[in-house]
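Undergrad: the amino acid sequence is not available; the structure is as follows:
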């Protein structure tokens, strides 16, 4: 995805973010800066945490059978970008943010397993249609119980995507953004935090 592409979000989450951006654009002179990070992980984060927890128990659940390219940004790099935008004084701009490199689910699994000291993790591929069924059931069940579900139809639309690559050159050129955390380094630090805080 490039900054010049026309956005076509297909989730309530994505549509609400685009609507907020469009609203800010209409406020004449309002000094907004929009950050569009890819998969954010780090201490306290819960979605990737659930994947790490599954890997700890020896299983890695993968959606679909087609290859998937995933991009990440460690929370400290995201904060770095925000402070750089403040320091540079940019206004009325939007930036895609990621580490700048794409990974496969097997690479993510390998880094997490190594950080956890797991020698064997079984990859379990789930058909897209089955994930849809489970997502619908989880969402409706949560509504009945008056709770929120991590897995729902919006999350399904996010998880089924095959390509998460985005162009971060504007942030690099205009903000001097330079990601300091590779996925391997970030996962190691993240797993250490989860362990120290009794999450894993």
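TA: Yep, that arrived. Just so you know, these numbers come straight off a predicted model, no measurement behind them. Numbers count the residues shown, from 1 in each chain.
Undergrad: hey, let's count contacts and neighbours off CA atoms from now on
TA: Noted.
Undergrad: residues contacting the residue sitting nearest the centre point of the chain?
TA: Per Cα atoms, centre = their mean, the C-alpha nearest to the average position across the chain is that of residue 39, at 1.4 Å. Listed by Cα atoms under 8 Å, 6 or more residues apart in numbering, the contact partners of residue 39 are 71-73, 98.
Undergrad: also this one, for the comparison:
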């Protein structure tokens, strides 16, 4: 059937659009006016639109019984911008579906582990949402809004953790650091991380769209294999075939560097890879989640191990000249 993907120009959006085409769906990809269309591949109808504009959303959802709402912002200067785009944008997308009679089959929201908040032990879906920063707060509010429509639309929420894979820019900084022969170790105790390869994540989104057990629920989509920052960097070093020098980084130094990076970003308009949001994420006690609900109810399990995901990412980065 015809599926709409908002935010289709982004990292996950591109992979999801291609996965939908490979599964036999017709795909309409909504991208920002003037924004990158990335590598959406053939068989995709691309439409320009702003996911915070009701008229643009109405045109986009028309005739699409499947809607994947991925559009959002990961970085913003003020809390209100996160809420305007991530939370209220979700409400507008749901209202557009109701008005157009779309999403009769499924509305899948791209949530985030950030909505649940940091955890060393592993968050479960039934745990209260405890976001630790503005982005997570906006994703938690988006999730509450989406599930409040569950009586009128078949809504499901995907909560991926850190997403890795070919084409990813969010984790590119760590790959570049290792490529320069360094491996950063943060001071303090280990900080475990849940993660998922982007191709597995796209499969998880399809499961939420197809399985009758999904509506009305949120699901963590993650690999059962956990890592931490050092483990991720070590996997990069092995993929690149280098032996990096370990550098101990105090928490205070990371915070100071992130503050300087944010000030430079504001002064120059150039977004630097380091920022205070990333620093807070790295210094949290952990970002982990349990995977049993998706496994037991949807039959979904991530298949790609960390070593393979990192190797494929390195190959794509090298081909693009990014490392």
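TA: Sure, I can see it. Just so we're clear, the structure is a prediction, and the values are computed from it rather than from any experiment.
Undergrad: trace the residue nearest to the centre of structure 1 over to structure 2, please.
TA: Aligned by TM-score structural alignment, residue 39 of structure 1 pairs with residue 162 of structure 2.
Undergrad: and for residue 81 of structure 1?
TA: Residue 81 of structure 1 maps onto residue 204 in structure 2, with residues paired by TM-score structural alignment.
Undergrad: again with residue 188 of structure 1
TA: With TM-score structural alignment as the criterion, residue 188 of structure 1 matches residue 311.
Undergrad: number of nearby residues for that match?
TA: 19 (other Cα atoms under 10 Å).
Undergrad: same thing with residue 96 of structure 1?
TA: There are 21 residues near residue 96 of structure 1, going by other Cα under 10 Å.
Undergrad: what separation do you get for it and residue 149 of structure 1?
TA: Per Cα to Cα, to the nearest Å, residue 96 of structure 1 is found 27 Å from residue 149 of structure 1.
Undergrad: kindly confirm my reading that residue 70 of structure 1 is in a strand.
TA: Yes - under DSSP: H, G, I helix; E, B strand; the rest coil, residue 70 of structure 1 falls within a strand.
Undergrad: was I right about it contacting residue 103?
TA: Yes - with contact defined as Cα atoms under 8 Å, residue 70 of structure 1 counts as touching residue 103 (5.2 Å).
Undergrad: those two - which one has more neighbours?
TA: residue 70 (20 against 15).
Undergrad: give the contact list for the counterpart of that one in structure 2.
TA: Matched by TM-score structural alignment, residue 70 of structure 1 corresponds to residue 193 in structure 2. By Cα under 8 Å, 6+ apart, residue 193 of structure 2 lies in contact with 162, 226-229, 286-288.
Undergrad: need the max-distance pair from those residues.
TA: Spatial extent of those (Cα to Cα) is set by the pair 229 and 288 at 12.7 Å.
Undergrad: okay, these two: which has more neighbours?
TA: More neighbours surround residue 288 than the other of residue 229 of structure 2 and residue 288, with 28 against 18 (other Cα under 10 Å).
Undergrad: what residue of structure 1 matches up with that one?
TA: So, by TM-score structural alignment, residue 288 of structure 2 is matched to residue 165.
Undergrad: test my guess that that match contacts residue 104.
TA: No - counting by Cα under 8 Å, residue 165 of structure 1 stays clear of residue 104, with 11.4 Å between them.
Undergrad: what are the ranges of the helices in structure 1?
TA: For structure 1, applying DSSP state H gives helices covering 12-26, 47-56, 75-88, 105-116, 128-145, 153-159, 169-175, 183-196.
Undergrad: looking at the ones you listed, which is closest to residue 6 of structure 1?
TA: Comparing these under Cα to Cα, the one sitting nearest is helix 12-26, at 10.9 Å.
Undergrad: average distance between the closest one and structure 2?
TA: Following the fit onto structure 2, the mean deviation recorded for helix 12-26 of structure 1 is 1.0 Å by mean Cα distance after the TM-score superposition for structure 1.
Undergrad: so where in structure 2 does that helix end up aligned?
TA: With TM-score structural alignment as the criterion, helix 12-26 of structure 1 aligns to 134-148.
Undergrad: ok, now stretch 133-142 of structure 1?
TA: Under TM-score structural alignment, the match for stretch 133-142 of structure 1 is residues 256-265.
Undergrad: for stretch 104-113 of structure 1, same thing?
TA: Residue span in structure 2 matched to stretch 104-113 of structure 1, by TM-score structural alignment: 228-237.
Undergrad: quick check, residue 20 of structure 2 in contact with residue 14.
TA: No - using Cα under 8 Å as the test, residue 20 of structure 2 is too far from residue 14 to be in contact (10.0 Å).
Undergrad: sorry, back to before: can I get the helices of structure 1 in TSV including distance to residue 122 of structure 1?
TA: Below are these laid out as TSV (distance: least, Cα to Cα, whole Å):
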stretch	distance to residue 122 of structure 1
helix 12-26	31
helix 47-56	8
helix 75-88	28
helix 105-116	10
helix 128-145	18
helix 153-159	19
helix 169-175	37
helix 183-196	19
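Undergrad: wait, which of these is closest to residue 63 of structure 1?
TA: Closest among the helices of structure 1, using Cα to Cα: helix 128-145, at 6.0 Å.
Undergrad: with structure 2 overlaid, report how far the closest one is off on average.
TA: Looks like 1.4 Å for helix 128-145 of structure 1 (mean Cα distance after the TM-score superposition for structure 1).
Undergrad: surely residue 298 of structure 2 touches residue 209?
TA: No - using Cα under 8 Å, residue 298 of structure 2 makes no contact with residue 209, being 10.3 Å away.
Undergrad: higher neighbour count, those two?
TA: residue 209 (24 against 18).
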